[in-house]
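# Next come a sequence and a model predicted from it.
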Amino acid sequence: MLLDTTAHALTHRLAVEQSRGRAPSMVGAVSRGATVLWSGGRGEVDGAPPTDDTQYRIGSITKTFVAVLVLRLRDEGRLALDDRLGDHLPDTPVADATIAQLLAHSSGLPAETGAPWWERSDGSVRPDLASLVAEPPLRAPGRRHHYSNVGYGLLGALVGHLRGHDWFTAVGTEILEPIGMTRTTYHPSAPHAHGWAVHPWADLLHPEPAHDAALMAPAGQMWSTTADLARFGAFLLHGDDRVLSARTVEEMRRPSAPSEAGDADRSHGLGLQLLRHSGRALAGHTGSMPGFVATLWVDPAEDLAAVAFANATSGPAIGGLVAELIGIVAEREPLLPEPWRPAVVTEEVLALLGPWYWGAAPIALRLRGTDELTVGGLGGGARASRFSPRPDGTWVGLDGYYAGETLRAVRHADGSVSHLDLGSFVFTREPYAPGEVIPGGVPDDGWGATR
């Protein structure tokens, strides 16, 4: 549980945003791990304050669920992220974009379908995939980031084609049921908020439509509650082996496409938006549909997730609000580090640890826990990466400069370690010592020689 002062600060921040943004109603929640620490609601839905069981339309947060389904297919070996969409979806109007590019919005596709605007028209006006792509790609795939709702319509079709049933059926059986998200649906289910537009110059309301987006539904159709999205936030922090492993979820949170020009604090992972806010690295997604705005952010460093919804087309600054809810808890009640405990380490791994030299530059190999090496400078400042073991005794880089590169220990005939090879870089126990395996060789006159 939170301190009373922290809970009051969260409630106050939500109340300020509901009033400032002139939202008919607003709900929010903050969780740590699998525990909801706080939830609150302001305004009214059908004459009563909204609760953590009141549904709102979550808009583009839907895309994150589609991305999870695509990565499940990848982890099952049904596709590779570098595959072309046309390799798996025969009737696609866009064949050359890769699945990774579609996930990260670097496919070159336009943001929207042709007229009428898909968010405000019945999906029946677009009866086939060809009708989703009114314009040719804006640029060649992979050249730059450009957010595309159309791309996720195509990814939803890909999931349906490979699973043999529609994408939302897959969401239900593969994500919602295992995680226990019983109040996340395709169409609204009572109690739910109604979508409203607020007059820009008067405190008046106008009802907004809630059409079935059909083929574009993977871009923004779903409805959910703060209680359910808190569960999904815990999944985005830790994974769930019934859905996706923690390692794959971490892969989703890594940058895969740069930000748009002029927005250095934002980038995009595989189905997740990435945000730097007040020094914190957040991952999640914003969402909007006519009558609704929504945001889910997670902070892996603090093991926090926060979500907020409002039933107004515009006005509430929902993305910033959710980031600030995380900040309130992180600053007032920071996560305690796990107690240090000794690990079980094999002699073979232990022999790899300690100082090594790339030429004359010292680096250090350290072991985190029992199965993760780190390579970095002795005093910081050098290239640093984490490595995970492979069954063949090598290690693969997880991040940083050496992401995806192979680290291997090269051994003498007697089994002792001669040197380390990291993507052809040779690391030795001594800097340019006689007998060391140094590319280009080592002069016989050694250190201290003058020319």
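Thanks, I have it. Residues are numbered from 1 along each chain as shown.
# going forward, measure contacts between C-alpha atoms and count neighbours the same way
Will do.
# For Asp96, which residues are in contact?
By CA atoms under 8 Å, 6 or more residues apart in numbering, the contact set of Asp96 is 84-86, 141.
# Equivalent analysis for Glu436, please.
Glu436 neighbours (CA under 8 Å, 6+ apart): 418, 428, 430, 442.
# Of those residues, just say which sits nearest to Leu204.
For those, the residue nearest Leu204 by CA to CA is Thr428; the value is 72.6 Å.
# Quick check: the closest one touching Trp356?
Yes: Thr428 lies in contact with Trp356 (CA atoms under 8 Å); the separation is 5.5 Å.
# if we can go back for a sec, which of the contacts of Asp96 lies closest to Pro334?
Within the contacts of Asp96, the smallest distance to Pro334 is 41.6 Å, found for Pro141 (CA to CA).
# Count the residues that sit near that closest one.
18 (other CA atoms under 10 Å).
# Over to Ala134?
14.
# wait, it sits on Pro116?
No: shown here, Ala134 and Pro116 do not form a contact pair, counting by CA under 8 Å, at 10.8 Å.
# hold the first one in mind and look at this next one:
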Amino acid sequence: MTLAQSTAQPTAQSTEVPPSEPVRQEPGAAGTPEEFTEPLPQTRRALLRRLAVGQAEGRAPSMVGAVVRDGRAVWTGARGSVEGEVPHGDLQYRIGSLTKTFVAVLVLRLRDEGLLRLADPVGRHLEGTPVPDATIAQLLSHSAGLAAEPRGPWWERTAGALRPEPADLFDEQPQRLSAGRRHHYSNVGYALLGALVERLRGGVPWGEVLRREVLEPLGMGRTTLLPERPYASGWAVHPWADALLPEPAEDTGLMGPAGQLWSTLQDLCRWAAFLLRGDERVLGAESLAELRTPAVPPESGTWDAGYGLGVQLLRREGRLLVGHHGSMPGFLAALWADAEEDVAAVVLTNCTSGPAVGAVATDLTGILIAHEPRIPEPWRPLPGPLDPELLALTGPWYWGATPHALRLRAERGLELTSLSGAGRASRFRAEKDGTWTGLDGYYAGETLRVRRDGDGAVSHLDLGTFVFTRGPYEPSAPVPGGVDPDGWRV
């Protein structure tokens, strides 16, 4: 159906709003340092100026933006107007392909519950698709080689009822490129993922699954499939004149998982905080880190930009940003988050093209980081009791002649670092069987084992067949190939 849309034109006024109240996380969400407050006046002015430049140069009827730090919104701003009023944090805008980040979280929840594997072909779980061999991971990362858009008319401006079944989304050539070799953005791939969620949730529509499993736990009550007042109308701006044209807003049906959602600045600040920190009620930090891992080489051939599992990746001035752009007729959106700095920005506007919302969002994060560098958390000792056997494992270890250090971390975790700057490093998670599993770097997924001699004393560490000893080429340890009996010489 066609959604009701006002044709009243926005006025030419340009206004601003003060910083918002903090986003209140629901119980179980990450905490916020009590000492962190809103940015300093000079920082707020720089943030507002960047938003104002983006709105003015992009000729947007309205633009709203926010910056999130330490799990809460610390600044919001607005320029332009909607129906003659200053836009505010509870005003809905359409967020386009930011929807894909929500769908990806739903799929990872299914994986974590054991209902699917990312390596599964989608045809194993979803009947009737013309691309049954495309894996779920390939659909998430846009690497299945599928067509970018569905067959038929411009889907974003067309009622979804024209494509009632998943097979109706594809023409006679559903796969345009070899699977798994390169990134090729595909909106129809996410339509299949939405249908997959519905199938594995017993026929419950993906939007209802999203509301129940993600939006409600995170307190995102203003994120919906269809607009709920108050919401902004979408506009096209004439390229050669300061004139406006109303844009239609359709219910896109099966294509909804590619870009249907409407949301607010306040809700998306909660979403940004979740993407940075996770929430065990929805998806843990480890699975979120998996989303942020590059899946295939990027379309451009450079690593300045890439794609993970449902999220875009971007490098700016040495920082890695994760998030997504969004566009639908009448609307543009961007969310970019810096996990290392725990900072994110959201920008929303109600016009089809023109404003560089992605650049505005990345600049907002950069302004806050540059003006007010992050204050590190205070050091605290590990919670007790301390295991003396684990403590005895710490200190220097050698792979051959290369020195490393093993450190004890929280929850019996270990961290291996190189002391020469040339060796490999990784963090390790403790397992119930007394081993450790690598979390990152070269040893991600590999198993670290403590080996003991016949007397029960620690002999060496075995890490994926690599032997680490207490001394460089320790003669008493089982170094593969043995150690020359004459030892070191000059």
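All right, it came through fine. Everything numeric here is computed off the predicted structure, so don't read it as measured data.
# What would you report as the TM-score here?
The pair, once superposed, lands on a TM-score of 0.97 when counted by TM-score structural alignment, normalised by the length of structure 1; 449 aligned residues with a CA RMSD of 1.4 Å.
# in the stretch 351-490 of structure 2, which spans are strands?
With strands called from DSSP state E, counting those that start in this stretch, the stretch 351-490 of structure 2 shows them at 395-399, 402-408, 414-418, 426-430, 436-438, 447-452, 458-463, 466-469.
# Give me the neighbour count for His12 of structure 1.
13.
# Give me the three-state assignment for it.
At His12 of structure 1 the chain is in helix, as set by DSSP: H, G, I helix; E, B strand; the rest coil.
# mind checking what it lines up with in structure 2?
Matched across to structure 2, His12 of structure 1 falls on Arg49, judged by TM-score structural alignment.
# now that match: how far from Gly318 of structure 2?
Separation of Arg49 of structure 2 from Gly318 of structure 2 (CA to CA, to the nearest Å) stands at 24 Å.
# ok, the contacts of Glu436 of structure 1 in structure 2: which stay?
Contacts conserved in structure 2 for these, using both residues aligned by TM-score structural alignment, their matches' CA atoms under 8 Å: 418, 428.
# who's sitting farthest from the centroid in structure 2?
Asp486 (55.0 Å; CA atoms, centre = their mean).
# residue in structure 1 matching Val74 of structure 2?
Checking with TM-score structural alignment, Val74 of structure 2 has Leu37 as its match.
# how close does its match get to Leu325 of structure 1?
Distance of Leu37 of structure 1 to Leu325 of structure 1, given as CA to CA: 11 Å.
# Between those two, which contacts overlap?
Common neighbours of Leu37 of structure 1 and Leu325 (CA under 8 Å, 6+ apart) are Val30.
# So the two - more neighbours on which side?
The neighbour count for Leu37 of structure 1 versus Leu325, taken as other CA under 10 Å, is higher for Leu325 (25 against 18).
# counterpart of that one in structure 2?
Leu325 of structure 1 maps onto Leu364 in structure 2, by TM-score structural alignment.
# Just list the residues touching its match, thanks.
So Leu364 of structure 2 contacts 47, 50, 67, 345 (CA under 8 Å, 6+ apart).
# Please enumerate the helices of the stretch 301-450 of structure 1.
Here the stretch 301-450 of structure 1 has its helices, by DSSP state H, counting those that start in this stretch, at 318-332, 347-350.
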